[in-house]
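Undergrad: can you look at this prediction? I've put the sequence above it.
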Amino acid sequence: MPIQTAKLSDPAVRAFVTALNAHDQEAFHAVLAPGATMADDGSERDLDDWTAREIFDSNGHMEVEKETAAGRGLVARYRNDAWGEMRTQWKFDVEGGKVVRFETGQA
């Protein structure tokens, strides 16, 4: 049974998922710290290029199944128009209420 986004434990992660699912690029970028970084399946990626391609241009959507690491880790069903749906894991580093880094990959 999915976890409602509003019930996610960490406020920055909750804002990240809320903005992603709403396709709200302004809110999404507002939750990221300046110079934030990311990796996908263990490879460093350009954050702006990756989020445009994998989230905003392809209707990305995350349905959270489980939280770990006090809400800074998620297991979610992620889907977009490019790849369909897959089970993914997400890890967030948060400082000062902003996401400074996130890592994602298949679960």
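TA: Done, it's in. Numbering: from 1, shown residues only.
Undergrad: hey, let's count contacts and neighbours off CA atoms from now on
TA: Will do.
Undergrad: in stretch 23-42, what counts as buried?
TA: 23, 28-29, 31-33, 36-40 (16 or more other Cα atoms under 10 Å).
Undergrad: out of those, list just those in strands.
TA: Residues from those lying in strands, with DSSP state E as the criterion: 32-33, 36-40.
Undergrad: farthest pair in those residues?
TA: For these, the farthest-apart pair by Cα to Cα is Ala33 and Asp40; their separation is 18.3 Å.
Undergrad: below is structure B, check it against A:
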Amino acid sequence: MSVHLDNPAVAAFVDAVNTGDREALFAVLTPGATMSDDGTDRDLAAWLEKEVFSSQGRMDVDSVSPDGRTLTATYTNSTWGSMRTRWSFTVAGSQITRFETGQA
């Protein structure tokens, strides 16, 4: 990470993505968490498998909003290469209930 993430749930999400840690990633997501990619809701588990785990996804965070729940990052995986992305997280307590991502 190139910037400090103040929100513990968001920081845990980014760390889990970058280390490929399935257990940690699913632990930071609430049961029933949802997500969208470029404005389209996706099956969370299938999306994570394809876009993160099996393609060695990695987030290099470039900036974070003052509330710590929206960030821009260079996202890289073996399927798509590198692209500038925006991530927005809905957090309840210490877990993420939803995230939205897409090209920035």
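TA: Now that the structure is in, tell me what you want to look at. All figures in this text were calculated on a predicted structure; none of them were measured in a lab.
Undergrad: can you give me the TM-score here?
TA: Once superposed, the chains reach a TM-score of 0.97 (TM-score structural alignment, normalised by the length of the second structure), with 104 aligned residues with a Cα RMSD of 1.1 Å.
Undergrad: map Thr85 of the second structure across to the first structure for me.
TA: With TM-score structural alignment as the criterion, Thr85 of the second structure lines up with Thr88 in the first structure.
Undergrad: same thing with Thr97 of the second structure?
TA: So, by TM-score structural alignment, Thr97 of the second structure is matched to Val100.
Undergrad: I'd assumed Lys91 was in contact with its match.
TA: No: the criterion here is Cα atoms under 8 Å, and Val100 of the first structure misses it with Lys91 at 11.0 Å.
Undergrad: Asn21 of the first structure -> the second structure?
TA: Asn21 of the first structure maps onto Asn18 in the second structure, by TM-score structural alignment.
Undergrad: still on that earlier bit, quick check: closest non-adjacent residue to the match of Thr97 of the second structure.
TA: Ala36 (4.5 Å; Cα to Cα, 6 or more residues apart in numbering).
Undergrad: what residue in the second structure is paired with the one you found?
TA: Checking TM-score structural alignment: Ala36 of the first structure goes with Ala33.
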